[in-house]
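# missing the sequence, but the structure's below:
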């Protein structure tokens, strides 16, 4: 019999004893993934990898569950909190309201929210300067593009995704002022993060309009965008995790968001007794975002592209280049 996601989640709760920590003194930890699932090869998977690294180093286990909707996220969080966990990690901005509500109900449980800001004396909100990493891949895209027409496929039209798009466009236009950036969004609900067919369809439409490099910022839907880029002989740009290996020679680079480090650090801080509530913002300088260069895209990145991107990276870290955050300005300056 095939179990529903909710049934699997209940099973995970029931198995909490099997997931117990190595000793009574070890912290009890949990993760709630969003609708994309922990094997989305992107955002959630990065969180899973960070937690797994922590487990490998400390032999301290963690309970993991997946929420298929915002409403279910609240139920999952509350279920874990009732087990008196020490720290629960919530993956994704969609869980912001759920974290804020449940954290208030369980003041002795600590929460770390990735990609959103929730209020509470027992909440640490980790945000990223996506605009900075996106600026770098925008520079690379503008230099690699022959048509000087770039594409962007986002999940949902929200400020977070606009921050990616705006940083991307700023980097591209700082390199070639006349470059054109065509943007499309997959949908308006949580399903938009897990619709690779639509992600591929939007990319195909952009390619027909002359785009030859596309940046996919749509969770699981972005996998369809990258696959279509490969099929059409175009270039894709991955996001969150290093996705260069998915289609070697076809993915120009990836805008890496170190969600893995954020989870690893939070778990380790809880273990060491140094965890603190508040808001933590991670950009290039803090090692929170970057671009990816490895054996899978080495042949695509010319010495000229690498030099230009590394120069921009240094200028941002040194404060010589200020990348505008769409969320702060409420508009994109380019």
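Nice, thanks for sending it over. Keep in mind the model is a prediction, meaning the values are calculated, not measured.
# drop to CA atoms for contacts and neighbour counts, all remaining ones
Fine.
# next structured bit after the helix or strand harbouring residue 226?
Using DSSP states H and E, residue 226 sits in helix 221-231. Following helix 221-231 in sequence order, the next helix or strand is strand 235-240 (DSSP H and E).
# what helices or strands is the strand or helix carrying residue 163 leaning on?
Assigned by DSSP H and E, residue 163 falls within helix 159-175. With contacts defined as 3 or more C-alpha pairs under 8 Å, 6 or more residues apart in numbering; DSSP states H and E, helix 159-175 has these neighbours: helix 130-144, strand 149-156, helix 326-329.
# check it against this one:
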């Protein structure tokens, strides 16, 4: 249960330390929490289903936050599951476009001061902030999604990573099998190693089906804004469709909504990412989404929290791949029912090690 607003000398010292950072904290004041505060998700989110857990699991979202119909929503699903099934307390805050590492570290420290026992940074943008906050708070368990670099490493840090290239191979194969023009496209939110994994896997899968296929590639921005700009996603997709592509796969978070709008307007096909977007996207565009590469961030987040509830603490890199269900593809809508046997054959070859999927 959350304790009352009484502080030990150590906590007072921590509060004083963060007060010194007030100037930076003001830049994210709208996200600020107090030790007795509620959750950004609405309602009373400070107690679990049975109120019996001492674990308080807290998520610091990437740009777009809960409601992005993609990456962040998948993480939120795992947090909600932990609240409902494990009885943990929860808290959540969201990133802002254009912020720096100091602002992200301040956000994590706000969660520390809110009595969080487990803190998850959703996205590689938290790498340096997680690294610093975890060193300052060795008694708190941290996790980061999509980063296994030295920046975020620590004895009290679980690095939750995925084989996105393997899942992307399968939807790349699907794109090539469904394409009538022999031209497909990939749109990434940002040109970084993580998104390069989606790109590389997609291209490998498409070329496994058709070595001569034409693949267009576009990255939307040099910062996190590329994951929260549907207008940019739409413009990029329209350009590809105009050049003959009839299937586009995006790994661009909230910007993917624009890709779907462009597919709808041009009567073309699109492939979603992270969650089953034929279910989570706006209803008027769901029919253009032939499949999605699902990255089960919810599974990783839930497993990380459950480990602490069970008295264990995850630490170090924890990879979730095709073999263990960390990534997969969806069949909602029945639009790829005619090719699932071929996709499942590719899937088994990857699992068996007969196909090695490139990561860059």
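Here it is on my side, so go on. Nothing here was measured: the structure is a model prediction, and the numbers come from that model.
# quick one: closest of the helices and strands packed on helix 159-175 of the first structure to residue 32 of the first structure.
Of all those, strand 149-156 sits nearest to residue 32 of the first structure, with 19.9 Å by C-alpha to C-alpha.
# how many other residues sit next to the aligned partner of residue 139 of the second structure in the first structure?
Under the alignment (TM-score structural alignment), residue 139 of the second structure pairs with residue 108 of the first structure. Other residues near residue 108 of the first structure number 15, with proximity taken as other C-alpha atoms under 10 Å.
# surely residue 108 of the first structure meets residue 121?
No: counting by C-alpha atoms under 8 Å, residue 108 of the first structure does not reach residue 121; the two are 9.8 Å apart.
# returning to what we had before: which bit of the second structure covers the helix holding residue 163 of the first structure?
Using TM-score structural alignment, helix 159-175 of the first structure pairs with 193-209 in the second structure.
# how close does that stretch sit to the first structure?
Its aligned residues in the first structure lie a mean 0.6 Å from stretch 193-209 of the second structure after superposition (mean C-alpha distance after the TM-score superposition for the first structure).
# report the buried residues of that stretch.
Residues 194-209 are the ones in stretch 193-209 of the second structure that count as buried (16 or more other C-alpha atoms under 10 Å).
# and the residues you listed, which two are furthest apart?
194 and 209 (24.0 Å).
# ok, which stretches of the stretch 51-200 of the second structure are strands?
Secondary structure of the stretch 51-200 of the second structure, counting by DSSP state E, counting those that start in this stretch: strands at 56-60, 89-93, 118-122, 141-145, 157-162, 183-190.
# quick one: the fifth one to strand 118-122, angle?
Which is strand 157-162 of the second structure. Angle between the axes of strand 157-162 of the second structure and strand 118-122 is 40 degrees (criterion: axes from the mean of the first three to the mean of the last three C-alpha atoms, to 10 degrees).
# same thing with the last one?
With the same axes, to 10 degrees defining the directions, strand 183-190 of the second structure sits at 130 degrees from strand 118-122.
# what about the counterpart of residue 246 of the second structure in the first structure, neighbour count?
The equivalent of residue 246 of the second structure in the first structure is residue 212 (alignment by TM-score structural alignment). Here the number of neighbours of residue 212 of the first structure (other C-alpha under 10 Å) works out to 24.
# equivalent analysis for residue 63 of the second structure, please.
When neighbours are defined as other C-alpha under 10 Å, residue 63 of the second structure has 25 of them.
# ok, for it, nearest residue in space, not its chain neighbours?
Take residue 63 of the second structure and drop its neighbours on the chain: the residue closest to it by C-alpha to C-alpha, 6 or more residues apart in numbering is residue 95, 4.9 Å away.
# return the residues in contact with that neighbour.
Residue 95 of the second structure makes contacts with 60-65, 104, as judged by C-alpha atoms under 8 Å, 6 or more residues apart in numbering.
# for the stretch 1-150 of the second structure, just list every one of the helices.
For the stretch 1-150 of the second structure, helices defined by DSSP state H, counting those that start in this stretch occupy the ranges 9-19, 22-25, 71-86, 101-113, 127-136.
# residue 275 of the second structure is nearest to which of these?
Nearest of those (C-alpha to C-alpha): helix 71-86, 6.3 Å.
# quick one, the closest one and strand 269-274 angle?
Note on geometry: by the same axes, to 10 degrees, helix 71-86 of the second structure and strand 269-274 are set 50 degrees apart in direction.
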